[in-house]
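Visitor: sequence and predicted structure are below.
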Amino acid sequence: MGTSTSVAVEYILILVLMNNFVALSANTANSDDHMGCIKSEREALLKFKQSLIDHSNRLLSWQGDGCCEWHGVACSNISGHVIKLDLRNPLSMGTNDQHVLGGVLHPSLVNLTHLNYLDLSMNNFTGPQIPSFLGSLQNLEYLNLSSSNFRGKVPQHLGNLSRLRYLDLSANGELDVDDLHFVSTLSSLKLLDLSVVPLVQAKNWLQSINMLASLVELHLGGCFIPHIPLFPKINLTSLAVLDLAGNYFNSTIPHWLFNISHIQVLDLRENSFQGCLPDEMGNLSLVTSVYLSRNKLECKLPETLGNLCQLRELDLSSNAFSGDVSNVFRSLSAGCAKYGLKNLNLGDNSLSGTIPDDLGNLVQLEHLRLDINKIGGLIPVTIGRLLNLRELDLHSNYLNGSIPESIGQLSKLQYLDVASNLLEGIVSEEHFLNLTSLTYLYMIGNSLVFEVGPSWIPPPQLVRIGLTSCKVGPAFPSWLQELRNISILEMSNASISDTIPDWFENISSSILQLDLSHNQIRKSLPKFRESLLPPERVNWRRAIFLDSNMFEGPLTLFPSDVGLLDISNNFLWGNIPPQIGNLMPNLGFLSLSNNHLNGTIPTSLCKMEFLEVLDLSKNQISGRIPQCLKELKTLSAVDMSSNFLSGHIPPLGSLILRSLHLENNSLIGEIPLANWLLLETLDLSQNTLVGEIPSWIGENLQFMGILDLHSNMFYGEIPKQLCQLQLLFILNLANNNLSGAVPSCFINLTAMIGDERSIGNRNTYDSVAWFGFTNSYYRLEEYVDNLLADIRGRELEYTSTLRFLVSIDLSGNDLVGEIPTELTCLSGLRNLDLSGNNLVGHIPLQVGNLSLLESLDLSRNSLSGPIPDSLTDLNYLSYLNLSFNHLSGQIPLGKHLQTLDDSSIYIGNDGLCGPPLHSCEKELPDGGQHVLQGTVEDEADQRQWFYCGLGVGFLTGFVGVCSILYFKDSWRLGLFQLVQKYYDKLLAMVAVKKNQLLSGKSFPVKFRSKTHT
C-alpha cells in the first residue's frame, strides 16, 4: 500500500514538472527574454500608465523591456507572469498630496491574468466608479483601493473574485453601496474593510457578511449603518477582529456580540449604545482589546471584567457608568485580568467612591485614565507599585489631600495629570525623585504649593508644565533655566511677584505657549527669541499670555512667529511701535487693552494678513481709525472703545466682522454704509455721531444681536427696518434726539421672546475663539464680547453673562404716543427703559406678561391712569421707576411689588396714594364719611395737626373781630377776659384729644369733600 502511494505521488510530481516546463517554454517564446518579462503584460502595463496622471514621476522607471524591474511591479520567479502591482502612495498623505496618482484605470489590466495582488490605495483617481473589469481578475487574492477617491456604485462583479482573501475599499466616502450581496460570494475572504464607506441603504449588510465563515477581520467603522440586528444567528466562527465604531446604532448592545468565541479585538466606539454593559462580556475569553468609548452606557460595570484573562486594553471612557470605582478595581485585581491589563480608560463617566489600595495589584498597567468623574478621597500610596505606568490622568475629580510621595518611584511615567481636583499640601523634590521620563506635568487648579530647593534639577524630559493656580512664587522659579526644550509653560495665577530674569531669554526659543497671566510680575516685558521649530511644525504660531500683571514701560516687539499676544491689563505706556505689523506679520490675536498706551494707531497693523482679533480698548490712543483695516479679510472682532479717537468712521468694506466696538470716543459724522453681513455686535455709543439711524442696519445685518447707539446725536424716527432683526436681544438707542412713536413692530424681535430656559440656552455670539489647542488644558483664548448698560438705575458691565441680558433702552429721547401693547409680548425682556420721553396714555394692562423683567423705568413721561395690577406679577422685578408722570389711583398691593418700598419710585404723581406714599381713603360703614387708612401713628399725627389748625384758625378770626373793638375802653377789659377764657378751653380740649391718641383710641373725623391733602 505504501509503495503504490509513493509511485502515485512521484507520477503526480512528474506531471506537475512537465506542465510547468511546457508553460515556461511558452512564456519564453512570448517574451523578449529580458528578465522574464512577458511582452503582452508589458504592453498592458504601458497602456495602464498612459491613462494615469503622474505629476511626481513615480512611474519614471516604467520604460524599457524589463517590466519586472519597474517600480511597483513583481513577477513570478517561475513563470515570469506579473503577479503583483503595488502603486500605493508611499507618503500616505491623502488625495491632496503631490505624489498621488490620478487619472483613470485602463481596462488593459485584465491582460494581467496571473495578477494576485493589486494595491492602488492612497491615490486620487477621477473615474466615475470602481471599474467592473476588476471582477475579471480571477486570480486576485489581495485588492486594496482604499483612500483613492473612488465614487459611485460598487460593482457587483467584485463578487466573482472567488480567491480573494483581502478586500479594502475603506475611506472612499463617495461610494454608493446599497447592497452587500456581492460580498457573500467571496468564500475565501479573510479581511473586509469598508470603513467610512456609506452603508445607509445596505439593509442586508449583516446577512451578507454572515455567509463568510472564514472571515477573520471585519472593519465597518463610520459607515452610517442605521440598524444592528439584536437576535441573529451568527456564523462568523473565525472572526477575531470586529470594528463597528462610529455608526450611531442608538440601541442596546446586542448580546450575540459577546458570543463570538474567537473575538480578540472588539471596537464599538461612538455608536450611541444605551443601557448596561451585559455580564456576558466576561465570556470573551480570548479578547485582548475592548473599545466602548463615547456611547451612552450606564449602570455599574459588571464584575465579570476580572475574568478576561487575555485583556490588555479596556476603554470605557465618555459614557455614563456609575457606581463605586473601588469595586471596579477590586474585581480587576481579584481576577486573572490583573496579569495582563496594560491600558485602562474609565475617563469621562459618573464613577464615584475612592480609589482603593487594590490599584497597586495591577502591576502591568501602562496607561490609567480616571479623569472627569466624581471620584474623591486620597490618591492611594500603592500607586507607587505601578512601575510600568507611563500615563496617569486623574484630572477633574474631587480628589483631596496631598499627592503621595510614592509617585516619585514611577521611573517610566511620562504623563502626569492631576489638574482640577481639591488637592493641597506641598509638592517637593521627593515627588520627582525617579521621574526621569516625565514629559507632561499638569497640576492646574489645585491648592498645591510647589516647593523645591534652589538647586533642584527638574526631570530633563519635561516639555509641558501646567501649574496654574498653584503657589509657585513669590520668586520666579529658577529651576526653569534647566529646561531647554520646554514648549508649554502655564503658570497663571501662581503668586509670582518677581521680575522675569535675564536667563529666561535663553529658554524662550523652545516655548510655543507661555501663560504667566494674573500674577504680579513687575518691570519690563520679557525678551523672546525666534523659535526653533522642527520642519513638520513650521505653520505653528506661538501664543504668549502676559495679561493682568504689573508690567510697565514701553511696548516691545516679540518674534515674528508669534500668533497670539495678550498683554492687556498692565501699566504699559508710550506709542504702539510703528513697525509692529511689519515685524509681527503672523499675529492673529492682539490684545493691548487697559494699559496707558497713547499716540496713534499704526497703519502697519494692516500688514497682519491673519489678524482676527484686535483689542486696543481702554487706552489713551488718539487720531483716526486707519482706513486700511478694510484690507484685513480675516478680521472678526475689533475693539477700540474708551480711547480718544476722532474723525469719521472709515468705510471698512466687506469684512467678516462679528463684533465692532468703537464706543466712548470722539467720533463724528454718520455711520458709513458697510456690508458686514456677519456682524452680531455693533457698539458706537458715547460719540458725537449724527444723522438718522440707517435703515440698512435692519435690512442687511440679519445676524445682529446687539445694537448700541446710545449717547450720540441721532435724530429722526426709529427705523421700522430694525424690526427685521430677529436675532436682536439688546437694543440701546438712549440719549439721542429721536422722535416719533415707539414702533409696535418690535413684536417681531423674536430673540426677545421666551422663558428663562430658552433665553439662557440661546445660541448667540459672545466671544471670538481664536487659538484652539489639542490638549484640554491649553488656554483657549477668546475675545469676550462686553457691554456697558444702565440697568437697575446704575451702569453695569456684562461680559460672560451677556447672553442672559435682554434689553430695550429708548430713554432720553423725544418719543411720543402711547406705549405699544405689543412690547408686552417680549416675554424675555429683563430691562425696559422708556424714561425721559413724551409718552402719553396708560401703562399697558398686560405689563405682567414680561415675567422675566428685572428693571422697568417709565419715569419722566406724561403717562396717566392707574398702575396696572398685573405689575405685581413681576416676581423678578428689583428696580422700578414711575416717577414724574400723571399716574393716579391706589398703588397695587401684594406679592413682590411690596418689597419695593422706596417712595421715590412714585414721586411726581400727585394722583397716586397708598404705601409707600400717603394713605388712600375708604367709605365708613355708616356711609358718607371717610377715614385715612394707615397706621395709628399716621392717624394721630394727622388729627393732631387738624386740631392745631382748628385752634389757630379760631384765634385768628376771633382776634380779627375783636381788634375793631379794642380801642374802646369798655371793651378792652372784656376782650382780654374773653380771650383768656377761650384759650383755656382750647388747651384743655387739645390735652384730652392727645390722651385719646396716645391710648390707641380712634375716632371719626368729618370732611367736606371725599379727598383731602
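Guide: Alright, I've got the coordinates.
Visitor: could you use CA atoms for every contact and neighbour count after this?
Guide: Will do.
Visitor: residue 474: neighbour count?
Guide: 15 (other CA atoms under 10 Å).
Visitor: where's residue 471 relative to residue 547, distance?
Guide: Separation of residue 471 from residue 547 (CA to CA, to the nearest Å): 18 Å.
Visitor: my bad, residue 446
Guide: Following CA to CA, the distance that separates residue 446 from residue 547 is 21 Å.
Visitor: that older thread, in terms of neighbours, single out the busier of residue 471 and residue 547.
Guide: Legend: neighbour count by other CA under 10 Å for residue 471 and residue 547, higher for residue 547 (23 against 20).
Visitor: what helix or strand is the residue sitting nearest the centre point of the chain located in?
Guide: With the centre of the chain defined as its mean C-alpha position, the nearest residue by CA atoms, centre = their mean is residue 769, 8.6 Å away. Under the criterion DSSP states H and E, the helix or strand holding residue 769 is strand 767-771.
Visitor: and that strand, what's buried?
Guide: Neighbour-count burial for strand 767-771 flags 767, 768, 770, 771 (criterion: 16 or more other CA atoms under 10 Å).
Visitor: pull the most distant pair out of those residues.
Guide: Within those, 767 and 771 form the most distant pair, 12.3 Å apart (CA to CA).
Visitor: find residues that contact each of these two.
Guide: Taking CA atoms under 8 Å, 6 or more residues apart in numbering as the criterion, residue 767 and residue 771 both touch residue 782.
Visitor: quick one on the thing from earlier: now the buried residues of strand 767-771 in JSON lines, with distance to residue 668?
Guide: Formatted as JSON lines, the buried residues of strand 767-771 follow (distance: CA to CA, whole Å):
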{"residue": "767", "distance to residue 668": "28"}
{"residue": "768", "distance to residue 668": "28"}
{"residue": "770", "distance to residue 668": "32"}
{"residue": "771", "distance to residue 668": "35"}
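Visitor: hold the first one in mind and look at this next one:
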Amino acid sequence: MCTLQSLDLSNNKLSGQISSFFLNSSWCNRHVFQKLCLSGNNITGRLPKSIGLLSELTELMLSGNYLEGGVTESNLSNFSKLAFLQLSYSSLSLKIGPTWFPPFQLLFLGLRSCNLGPTFPNWLQTQTSIIFLDISNSNLNDSVPDWFWNNLQNMGKLNMSYNNLIGTIPNISLKLLHRPFIFLHSNQFEGKIPPFLLQASKLKLSKNKFSNLFSFLCDQSISANLLSLDLSNNQMKGQLPNCWKYVDSLLFLDLSNNKLSGKIPVSMGSLVNLEVLILRNNNLMGELPSTLKNCNNLIMVDVSENMLSGPIPSWIGESMQQLIILNMRGNHFSGHLPVNLCYLKRIQSLDLSRNYLSRGIPTCLKDLTVMSEKIINRGATLNQIYWSFNFTYHEPYAPFLSSFDNYTLNITWIRKGVELWFSDPELQLKSNNLTGEIPKEIGYLVGLVSLNLSRNHLRGEIPSEIGNLSSIESLDLSRNHISGAIPFSLSQIDNLGKLDLSHNSLSGRIPQGRHFETFEGSSFEGNVDLCGEQLNKSCPKDGDQTTSKFPEVEAINGDEDSVFYEALYMSMGIGFFTGFWGLLGPILFWQPWRNDYMRFVNRLINYIYERL
C-alpha cells in the first residue's frame, strides 16, 4: 500500500495540464497525503475539481506556473487542515462569495498576481492566525476594512503592494508580536500614518498619498522596532520632525520625492546605525548639520535636488569613510572641493553636479582607492547596499518566511536599486564654477565608467594620462576653456561610447584611431581651430604633396641619391645598436628615466598630431 505523504517537484521543468497529475490516484493514498508542491514549473490548465479529494492536505504550493481560470469555494472547501496555500504568479482568479466561511486556518497565504478584486476579500476576516499574507498586484480596488488591521497581531510579513487600495489606515492600539515586514507601497492610502506601524521592522509605504510624518515618528507611547522605512513618493509636507532619536535603530531611510522643507534636523545625527539615507528631490535648505558626522556607518547618502547650501563639510571625508555612493547634485553648495573627500577610499559614485563649487579639482584623486581599481566587484557593492533588506529574521517561523522573502523582495529591490540608485563607477562635477587645469592624477581612476566635468571654467590641455581610463564609457569635457590638441591616447580607449569635447578651444587634427571616427561632429563642434573628417573640415597640410616639374632631373640624380642614402642607412644602423645600450638600455631598466621618457613620447605625439 502506498503511504506517500509528501510530493515536492518544485523548480523543475514539468509541463502539461495540471489535471494529469490527478487522473491516476494510484501514486498516493489521499487519506494520508499532506503536502503537494509543484511551484516553479511550466504546468498549465485549470485547477481540477478532483484536487478536493486530497482532503488531508496541509500544504498546497502551485505558484509560478501558467495556471488559469477560476478558483471557487468548491475547490477549497474540503481542505479543513490546510495551513499553507501558495498560488502566486499565475493567472488564477479567486471567485469566492462574500459569505463563504473557510474550513481552515491558514498560516501562509500567497496570492500575488492572482485576480482577487475588485473588492477586498471578506473571507480573510476568518484567518486570525495568519503570519504570511501576500495579496500584492491582485487588482484590488477598494478600501481596507477595519477588521483587517485588527487581525495583524500575528503577522510576520504583509504585502498588499501594487493595488489600488484607498482610504486611511485607522489609528488603533495594536500589539504586533513578530516585528513584521509590512509592504503597502504603490496604492492610494492617504492621511496620517498610524503609530502602531512603528512596531514593524521593515515598512515600505512609498507611492501613496500620505501627508503627515510628525505624528507618526514622534509618538513616544510605542516602542519602535523600525530598521527600514521607505516613505518616498508621497505627499509629505512641512519640516522634517526633530524626533529621530525615537527611531535610532534605523538602517535604511528613504524620504525622497516629497515636499519636505526647512533644515535637516540635528536629531538625525542620532541615527548612528544608519547605512542608507535618501532625501532626494525635496525642498530642504540650509547647511548639513554637523551631527550627521555621527552617522559613520553610512554607505549611501543622496541629498540631491534640494536647496541645501554652504560648503561641503570636510567631516564627510573624515567621518563617513564607509561611503560608496555620495550624491549632492542639484543644490546650492559653494566653496571649494575639500581635499578631505579624497579620504573616501571606498567611494564608487560621487556626484556634485549643478552646484556653485569653485577653485580647482584636487590632485589627491588618486587616493580614491576603489575608483583606482581596474575591476570593481559591482555585485558585491549592491549586496552591501541592500543587505538590510535581507537581514536574518529572528522571530518564530523565521526559516519559512526568509525563504519567500528572498524570492519576492530581494529581486524587486535590487532591480529597482540598479535602475534608480546605483550606476557604474562615476565622477560627476558638471555645471559648477571649477577653474584651473584637469589634474593628470585623474588618470589613476582606471575603474571610472563615467566622467563629466562639463560646464565649468577649466583651462589648460587635456592630460594625456586620461588615456589610462580604459574602462571609461562616457566622457564629457564640453563647455570649458580647454585648449591644445586632443591627446592621441584618448582615441585608444576601446570602451568609449559617448564623447563630448564641444565648445572649448581645442586645436589641431582630431585623432584617427580605432573607433574614434564613429563619433559625430557634435562631439567636437565649437572648437574653431579643430579639424578633421568629423567636422568636414580639412587640416592645413592635407593634400600638400609637392612633385617635381622636371622628372628628368630626378632620374639623373637618382643614382647619386641611392649611393648617398645607402651609406646613410648603414651608419644609422651602426649608430642604432650603439645608442640603444648607451641610452635606451638604462631607460628600460631604470624607472625614473623610463617615466620621463614616456612623458616625452606623449608630448611628441600630441605635437605631431597638432600640426598634421
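Guide: Ah, there it is. Everything numeric in this text was worked out from a predicted model, so none of it was measured.
Visitor: which other helices and strands contact the strand or helix carrying residue 964 of the first structure?
Guide: Secondary structure assigned from DSSP H and E places residue 964 of the first structure in helix 936-965. For helix 936-965 of the first structure, the contact count by 3 or more CA pairs under 8 Å, 6 or more residues apart in numbering; DSSP states H and E identifies helix 969-998 as packing neighbours.
Visitor: now the helix it packs on: how far from the chain's centre is it?
Guide: Using CA atoms, centre = their mean, to the nearest Å, we find the averaged C-alpha position of helix 969-998 of the first structure to lie 85 Å away from the chain's own average C-alpha position.
Visitor: which residues in the second structure does that helix match up with?
Guide: Under TM-score structural alignment, there is no match for helix 969-998 of the first structure anywhere in the second structure.
Visitor: could you give the angle of that helix to helix 936-965?
Guide: Interaxial angle of helix 969-998 of the first structure relative to helix 936-965 (axes from the mean of the first three to the mean of the last three CA atoms, to 10 degrees): 180 degrees.
Visitor: what about residue 985 of the first structure, neighbour count?
Guide: Each residue near residue 985 of the first structure was counted by other CA under 10 Å, and the total is 11.
Visitor: pull up the gap between it and residue 992 of the first structure, please.
Guide: From residue 985 of the first structure across to residue 992 of the first structure, the span is 11 Å (CA to CA).
Visitor: equivalent analysis for residue 385 of the first structure, please.
Guide: 96 Å.
Visitor: more neighbours, the two?
Guide: residue 385 (18 against 10).
Visitor: quote the end-to-end distance of stretch 303-316 of the second structure.
Guide: This stretch, stretch 303-316 of the second structure, spans 13 Å end to end (CA to CA).
Visitor: same check on stretch 415-423 of the first structure?
Guide: The first and final residues of stretch 415-423 of the first structure sit 18 Å from each other (CA to CA).
Visitor: centre of the chain to that stretch, how far?
Guide: How far stretch 415-423 of the first structure lies from its chain's middle: 22 Å, per CA atoms, centre = their mean.
Visitor: identify the residues contacting it?
Guide: Contacting residues not belonging to stretch 415-423 of the first structure are listed as 390-403, 438-448 [CA under 8 Å, 6+ apart].
Visitor: cool, stretch 34-42 of the second structure as well?
Guide: The set of residues external to stretch 34-42 of the second structure that reach it, using CA under 8 Å, 6+ apart, is 5-16, 54, 56-66.
Visitor: what do you get if the cut-off is 6 Å, keeping everything else the same?
Guide: 5-15, 56-65 (CA atoms under 6 Å, 6 or more residues apart in numbering).
Visitor: in it, which residues are buried?
Guide: Within stretch 34-42 of the second structure, the residues scored as buried using 16+ other CA under 10 Å are 34, 35, 36, 37, 38, 39, 40, 41, 42.
Visitor: can those go into CSV with extra columns for distance to residue 129 of the second structure?
Guide: Output for those, formatted as CSV (distance: CA to CA, whole Å):
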residue, distance to residue 129 of the second structure
34, 20
35, 20
36, 22
37, 22
38, 25
39, 24
40, 27
41, 30
42, 32
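Visitor: from these, pick the one nearest residue 335 of the second structure.
Guide: With CA to CA as the yardstick, the closest approach to residue 335 of the second structure among the buried residues of stretch 34-42 of the second structure comes from residue 40, at 56.6 Å.
Visitor: show me what the closest one lines up with in the first structure.
Guide: With TM-score structural alignment as the criterion, residue 40 of the second structure lines up with residue 396 in the first structure.
Visitor: just tell me what residue 838 of the first structure corresponds to in the second structure.
Guide: Under the pairing rule here (TM-score structural alignment), the equivalent of residue 838 of the first structure within the second structure is residue 457.
Visitor: and residue 868 of the first structure, by the same measure?
Guide: Alignment note (TM-score structural alignment): residue 868 of the first structure maps to residue 487 of the second structure.
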